[in-house]
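Engineer: model this:
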Amino acid sequence: MILWMVLTLLVALAVVGLVIPLARPRKAVDAAATPTGILADQLSELDAQAAAGTVTADEAARLRLEIERRMLAEAKGPDAPARPLSEKSLLRLAFGLAAVVAIGATGLYAVMGKPEIASANAAAAKAPDGTAAPPPDHPGGDIPAMIAQLQAQVARNPNDAEGWRMLGWSYFQTGQFSESAEAYDKAATNDPANPEHRSAQGESLVQAAGGQITPAASAAFRQALKLDPNDPRARYFLAVEKDQAGDQAGAMADWIALINAAPEGAPWVGEVRNFVEDLARERGVDLTGRLKPVSGGAAPRGPSADDIAAAQTMTPDDQQQMIRGMVEGLEGRLQEQPRDAEGWIRLMRARMVLGEPAAASRALKQGRAAFAGSPAEQARISEAAKGLKVPGA
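Structural biologist: Here you go, the predicted model:
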């Protein structure tokens, strides 16, 4: 009831603010207060002074000429803005618009408003036993709610490395990269044997610095490599550091070595390979014989500039067939290697673009099922599905 009273008051204020400017009556213009009226008074006063002899005839004639010139100039000024409607018509228009605003605002809130959200979130923040509820693993879950729950969780148990890791991931997804780096640092402190915490911290620091490999990020990557010399994220970004320092050949060699050492079916290798091939093409670097052949289980490559140019010469049917082939290839790989959240998101996006919402909904369900033991990844897939307007999201 209180909420509706507040909303009624706000609508009333909006209505008043709309009606007053339109319904306000026009004020009569005082002719004596206009510039022309003032000059006319000066002219009368000049005639009185000439009659009294306080000014000479020549001086009076000169002043009269100047005043009359100014009166003509003022007379050519812009007219007052005209009202296209009469006072009664404006009044009807004002109250009509006010009615539309009031009815529209009330109807819109009745359809889209959710006055129960605050209480529902507060209830969901705790589990029945009074502890923080786990991150949502259902379509209604959202990252901001997860962040609040995880903050409460690590506040109660600051030694919870997994809680800090999930909080760092959540911050990263919402663009809070500095906070993400701090959370990953806490995770690494509580679980120092896990190299992924340090490499994730380094990536967050890179994002916070706008893509630059800062000394702190470099240190985090190097700590990750001490724990796991094959950590792909640390190796990739340390190659980026070389490239930013001007050692382009060294960076390219490191990226090639990273791709060639990738385990069979690694979900990230396709993206890194695409990046390296495009960069080599841009810089005129010959990669012949330097990259291992793409195996059947590798991630399908996205279209290159040559692919796009070739597609532009195809007929619409051929283009559609090519696109469907790429999408089906992605879906086939995900059936074999389902633990790829980014792949499921790409598949949902492709299905929606192709106008296949039922297939996108199926991909959403399969993606959630693939991460049944990882609420954070489920929430990521669900958030992406909601943004894509996938049915069931």
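
Engineer: going forward, measure contacts between C-alpha atoms and count neighbours the same way
Structural biologist: Will do.

Engineer: where does residue 167 land in three-state SS?
Structural biologist: Put simply, residue 167 is helix when judged by DSSP: H, G, I helix; E, B strand; the rest coil.

Engineer: Neighbours of it, how many?
Structural biologist: Look at residue 167: counted by other C-alpha atoms under 10 Å, it has 28 neighbours.

Engineer: Enumerate every residue touching it.
Structural biologist: Neighbouring residues of residue 167 by C-alpha atoms under 8 Å, 6 or more residues apart in numbering: 147, 150-151, 180, 183.

Engineer: So which residues make contact with stretch 214-223?
Structural biologist: Applying C-alpha under 8 Å, 6+ apart, the contact partners of stretch 214-223 are 195, 198-199, 201-203, 205-206, 234-235, 237-238, 241.

Engineer: before we move on, the earlier item: save the contacts of residue 167 as JSON lines, and put in neighbour count too.
Structural biologist: As requested, the contacts of residue 167 are exported to JSON lines (neighbours: other C-alpha atoms under 10 Å):
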{"residue": "147", "neighbour count": "19"}
{"residue": "150", "neighbour count": "24"}
{"residue": "151", "neighbour count": "18"}
{"residue": "180", "neighbour count": "30"}
{"residue": "183", "neighbour count": "29"}
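
Engineer: quick one more, to check against the first:
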Amino acid sequence: MTLWIFLALLALASGALLFFGLGGRPVALTRRDGSVAILNDQLAEVAADRDRGLISGAEAEAAEIEIKRRLLSVARRTEAAPERRGSGRATGALLAVAVPAAAVLLYLQIGAPEVAGRPSEEVAAQRAEAAQVAALTAELKARLEGDPEGGPTEGWVLLGQTYMTMGRYEDAAGAFASVAGREEADSSIQSRYAEALIAAESGVVTPKARRVIDRAIALDPANPAAVFFLSQAREQEGALVAARALLVERLDSADGFQPWMELFIASADRLGEQTGDAPLDLARYAPMLGGGRGPGAADVAAAQDMAPADRMAFIESMVEGLAARLEDEPGDVEGWMRLIRAYDVLGRTQDAAQARAGARAAAEALPGDDPRRDAVLRALDGG
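Structural biologist: Okay, here's the model as predicted:
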């Protein structure tokens, strides 16, 4: 409400400036005003010359008659073609209404009037946190670069992952490049390096990224992230059938459900729309999704080789799906325990606490002779 009051006052102020500024008397004289002023000055000069004796009374009278005749002539021309003195006020009135109205319409179109402004303390806290992260990241980089032995591989990987989270993809690629040639650089590091290179080019798989992808595939042909990026490269080359086949082949070779499957299926179906292939059946690879199985710690860990954004989006969707089902089936003790583990892995402590309350309520509702009751309650109590 405060914002709208401020905007209204601002609109009124700007409208008043436009109205009175353009609607008042013009600063520059019109041609008529100039002629009248000159003739009046001439009349005054004639009178002054007569008073000083420079001209006779007859001469002064004749001059005054001629000047007054010119004044009448100017007046007649003005009546025949009246000046539009009111046009400035009309223009001011129009702009006084149009400018604020246009501003409001533009704000409603591209602004967010329904979103409350964030307190300055919150903005300051976020900026301070971002500055702290940037400082710690710079310190980590300095330590790694200052290490005479080149810095530990784990440190460079952490730096690269931090840069990815910050959206500094070129810096992330540089961090992964520092260790990509090391003997201990496995397929996971290579695929992370490829991901950073692709992100730095706005999703384009460059020849350099393609070489890194091939290296990741050579180290581990089953690396889902490397397979996904290779499919992306084939798609950009125009080999849509081959790109889709890579995804389907990896899906078929998986040993049981994996968290990256939904992303693979979505990508394969998108390609299938262009190749004429039928959509894949998610239940074929993950029949437990329909039954409400939620991701556990192993499921979340198995998604670590996926692109960060895709990985988190998929895991979050799985977790939210399980949480939604438990609202309808609050008595599913096993479901609550899986949800607790998923929240713990994701670091969502508050949600995990709420899930523990749901699990406790479900366990306490079980019959006393149900062995799950005591087992769940002991687990929730840390026993």
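
Engineer: Tell me which entries of the contacts of residue 167 of structure 1 lie within helices.
Structural biologist: Those of the contacts of residue 167 of structure 1 mapping onto helices are 147, 150-151, 180, 183, per DSSP state H.

Engineer: what do we get in structure 2 for residue 261 of structure 1?
Structural biologist: The equivalent of residue 261 of structure 1 in structure 2 is residue 253 (alignment by TM-score structural alignment).

Engineer: State the distance from the closest residue to residue 391 of structure 1 other than its chain neighbours to residue 212 of structure 1.
Structural biologist: Excluding its sequence neighbours, the residue lying closest to residue 391 of structure 1 (C-alpha to C-alpha, 6 or more residues apart in numbering) is residue 361, at 5.6 Å. From residue 361 of structure 1 across to residue 212 of structure 1, the span is 38 Å (C-alpha to C-alpha, to the nearest Å).

Engineer: So which of these two has more stuff around it?
Structural biologist: Per other C-alpha under 10 Å, whichever of residue 361 of structure 1 and residue 212 has more neighbours is residue 361, with 20 against 15.

Engineer: what sits up against whichever strand or helix holds the more buried one?
Structural biologist: Using DSSP states H and E, residue 361 of structure 1 maps to helix 357-370. By C-alpha under 8 Å, 6+ apart, the list of residues contacting helix 357-370 of structure 1 from outside reads 338-339, 341, 344-345, 347-349, 351-352, 377-378, 381-382, 385, 390-393.

Engineer: what about it, distance to the chain center?
Structural biologist: 24 Å (C-alpha atoms, centre = their mean, to the nearest Å).

Engineer: which of the residues in that helix are buried?
Structural biologist: Neighbour-count burial for helix 357-370 of structure 1, counted by 16 or more other C-alpha atoms under 10 Å, picks out 357, 359-361, 363-368, 370.

Engineer: Can you get me a residue count around residue 374 of structure 2?
Structural biologist: For residue 374 of structure 2, the neighbour count with other C-alpha under 10 Å is 15.

Engineer: and the strand or helix carrying it, what other elements does it pack with?
Structural biologist: Element membership of residue 374 of structure 2, judged by DSSP H and E, is helix 371-380. Counting contacts by 3 or more C-alpha pairs under 8 Å, 6 or more residues apart in numbering; DSSP states H and E, helix 371-380 of structure 2 is packed against helix 349-364.

Engineer: rerun that using 10 Å as the cut-off
Structural biologist: In terms of contacts (3 or more C-alpha pairs under 10 Å, 6 or more residues apart in numbering; DSSP states H and E), helix 371-380 of structure 2 is packed against helix 333-346, helix 349-364.

Engineer: looking at the ones you listed, which is closest to residue 33 of structure 2?
Structural biologist: Closest approach to residue 33 of structure 2 among these (C-alpha to C-alpha): helix 349-364, 78.8 Å.

Engineer: May I see the buried residues of stretch 174-192 of structure 1?
Structural biologist: 176-192.
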